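Trainee: starting from these lines, generate the structure:
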Amino acid sequence: MNLQNKTHGPVDPPLDCPACPRLVELREELKATHPDWHNAPVISFTSEKPRLLVIGLAPGMKGANCTGRPFTGDYAGDLLYKTMLDYGFAEGTYLARPDDGLQLRDAMITNAVRCLPPQNKPTGAEIKTCRPYLLSTLAANPSIRAVLALGRIAHETFLTALELKRSAFPFAHCAEHNLPDHGTTLFDSYHCSRYNTNTGRLTEDMFRSVFDKIRNKIP
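Mentor: As a prediction, this is how the structure comes out:
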């Protein structure tokens, strides 16, 4: 990826990151009520030299905010990891906990916002504040050739990070956007949340159709 002209910082925020007051307040409240939870920014989960980067929105309260591993402990992770296992982007057994031994293969998973937001809705300012960590993640992993954005916010955050016009690459489920200047292809999917699957907005077959395209791009 061509990120040479951008400024990069650490790949992941510190566990006591003070940058977003609203997120810090929620984090401190949860530390008091659930001291055994992770309750901190969630670092990316990766294999060595990943070619696929999966970008979600933010940690779920009883998912990554609890377990400390992206998409681990909630329904979205059940569908995501099952699909990644089926398509060879993970190996082992997913048991919804960070010590289950599951390993990614040729892949990385991160979030546009690394801390849990109230009602799972980060503000625009919080997304912007966390964007440098996405840039640093991309810069530190030049092996990435495909990006899967789970939902519109992840899609738009990725495009903004690369200083690309959103209007040129509209979000749509199963869309494929070639970004030759950045050496990668952006794929879109509706987020694999329980709400989307319960309402039929996203079915397992629809989700797998996106991974079919990804595997065709990076066999």
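Trainee: use CA for all of it now, contacts and neighbours both
Mentor: OK.
Trainee: in this structure, which spans are strands?
Mentor: Taking DSSP state E as the criterion, the chain contains strands spanning 45-46, 52-56, 90-91, 103-104, 107-111, 146-150, 176-179, 184-189.
Trainee: in TSV: those strands, plus distance to Arg97 and mean neighbour count.
Mentor: Shown next, in TSV, are the strands of the chain (distance: least, CA to CA, whole Å; neighbours: other CA atoms under 10 Å):
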stretch	distance to Arg97	mean neighbour count
strand 45-46	13	18
strand 52-56	18	25
strand 90-91	15	19
strand 103-104	12	19
strand 107-111	15	24
strand 146-150	21	24
strand 176-179	32	17
strand 184-189	24	22
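Trainee: just how off-centre is stretch 44-61 within its chain?
Mentor: Taking CA atoms, centre = their mean, to the nearest Å, one finds the center of stretch 44-61 at 5 Å from the center of the full chain.
Trainee: distance across it, terminal residue to terminal residue?
Mentor: This stretch, stretch 44-61, spans 17 Å end to end (CA to CA, to the nearest Å).
Trainee: check stretch 81-91 too.
Mentor: Terminal residues of stretch 81-91 lie 9 Å apart, using CA to CA.
Trainee: just the buried residues of that stretch, please?
Mentor: By 16 or more other CA atoms under 10 Å, the buried positions in stretch 81-91 come out as Tyr81, Thr83, Met84, Leu85, Phe89, Ala90, Glu91.
Trainee: about what we covered before: switch the strands of the chain over to a markdown table; also include distance to Cys17.
Mentor: Below are these laid out as a markdown table (distance: least, CA to CA, whole Å):
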| stretch | distance to Cys17 |
| --- | --- |
| strand 45-46 | 19 |
| strand 52-56 | 19 |
| strand 90-91 | 30 |
| strand 103-104 | 26 |
| strand 107-111 | 15 |
| strand 146-150 | 24 |
| strand 176-179 | 32 |
| strand 184-189 | 29 |
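Trainee: here's the other one to compare against:
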Amino acid sequence: MTNILISKLNNQIIQCKKCPRLSAYIKTISINKVKRHAHEKYWGRPLSGFGDSEAELLIIGLAPAAHGGNRTGRMFTGDNSGDWVAKVLHNNGFATKPTSHKIDDGFDLINAYITAAVKCAPPQNKPSKEEINICSYYLREELLLLKNVKVIVCLGKISFDTLKRMLGIKHQKFFHGNKFSYDDKTILCSYHPSRQNTQTGRLSWDQWNEIFLEAKAMLSN
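Mentor: Sure thing, here's the model as predicted:
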């Protein structure tokens, strides 16, 4: 039943056009492609979450990448952030392979589900407050449907702040490694594995891996 309900929600997400600026942007960049992907057909629509509907681990990102998920049709697929996500999930037993390049590449999640605070790629990776609020409806529905989730990993401040507002969490701030309990769940905060963070050394591989080692340990207990 959960699979059916999630599939229904995902269809709603894919067809969503509630944010005119985002709808126009993902359409425009799907036509005016970057040179390295000029020969490819872009997805160019909102992106739903994906993974195991019975997952105990939920990962919340910011939004699809303009030439990553917005091109390939799957979050964290076909870009540098996706490389870090795929590798760390595979290393810790949450994915079937360490790479995520295209939608039919055999990359599947194990006891994990990936989604984002915003389902469309925003210009300059900066959704407006209104766009975040509109899209929060879908994240709220995902949280209701994913009934087995025990650990939530928030990638970046926007995803954390979105979840915080949604759940009414008080007296918690975003910083890498922050961990706290909320009801029957544990929430973990991590810097987003964007190039801006990974190539400047703000987020090292060891720091990144430690987040998922911790998530794995909590789910093993």
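Trainee: quick one: which two of the buried residues of stretch 81-91 of structure 1 are the most distant?
Mentor: Thr83 and Glu91 (11.1 Å; CA to CA).
Trainee: and Asn178 of structure 2, what does it touch?
Mentor: By CA atoms under 8 Å, 6 or more residues apart in numbering, the residues touching Asn178 of structure 2 are Leu188, Cys189, Ser190.
Trainee: please read the previous query as pertaining to Leu116 of structure 1.
Mentor: Leu116 of structure 1 neighbours (CA under 8 Å, 6+ apart): Leu23, Leu26, Arg27, Pro41, Ala58, Pro59, Gly60, Met61, Asn65.
Trainee: one more pass at 6 Å, please.
Mentor: Pro59 (CA atoms under 6 Å, 6 or more residues apart in numbering).
Trainee: one more: Gly73 of structure 2?
Mentor: Gly73 of structure 2 makes contact with Trp43, according to CA under 6 Å, 6+ apart.
Trainee: map it onto structure 1.
Mentor: Matched by TM-score structural alignment, Gly73 of structure 2 corresponds to Gly68 in structure 1.
Trainee: distance of that match from Asp205 of structure 1?
Mentor: From Gly68 of structure 1 to Asp205 of structure 1 the distance is 28 Å (CA to CA).
Trainee: go on, Pro180 of structure 1?
Mentor: Going from Pro180 of structure 1 to Asp205 of structure 1 by CA to CA gives 29 Å.
Trainee: turn the buried residues of stretch 81-91 of structure 1 into JSON lines, columns for distance to Arg131 of structure 1.
Mentor: Converted to JSON lines, those look like this (distance: CA to CA, whole Å):
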{"residue": "Tyr81", "distance to Arg131 of structure 1": "25"}
{"residue": "Thr83", "distance to Arg131 of structure 1": "27"}
{"residue": "Met84", "distance to Arg131 of structure 1": "25"}
{"residue": "Leu85", "distance to Arg131 of structure 1": "28"}
{"residue": "Phe89", "distance to Arg131 of structure 1": "25"}
{"residue": "Ala90", "distance to Arg131 of structure 1": "26"}
{"residue": "Glu91", "distance to Arg131 of structure 1": "29"}
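Trainee: the helices in structure 2, which residues?
Mentor: Per DSSP state H, structure 2 carries helices over the ranges 2-15, 20-31, 69-72, 80-91, 129-145, 157-167, 195-198, 205-220.
Trainee: list the contacts for the residue nearest to the spatial centre of structure 2?
Mentor: Centroid-nearest residue in structure 2, with CA atoms, centre = their mean: Gly61, separated by 3.2 Å. Applying CA under 6 Å, 6+ apart to Gly61 of structure 2 gives the contacts Ala116, Leu155, Ser159.
Trainee: so what's Gln196 of structure 2 up against?
Mentor: Going by CA under 6 Å, 6+ apart, the list of residues near Gln196 of structure 2 is empty.
Trainee: could you redo the last one with a cut-off of 10 Å?
Mentor: For Gln196 of structure 2, the contact set (CA atoms under 10 Å, 6 or more residues apart in numbering) comprises Arg202, Leu203.
Trainee: now swap in Arg69 of structure 1 and tell me
Mentor: The contact partners of Arg69 of structure 1, by CA under 10 Å, 6+ apart, come to 38, 41-45, 59, 63, 77, 96-99, 109-110.
Trainee: residues near the counterpart of Pro98 of structure 1 in structure 2, how many?
Mentor: With TM-score structural alignment as the matching criterion, the partner of Pro98 of structure 1 in structure 2 is Ile103. Here the number of neighbours of Ile103 of structure 2 (other CA atoms under 10 Å) works out to 15.
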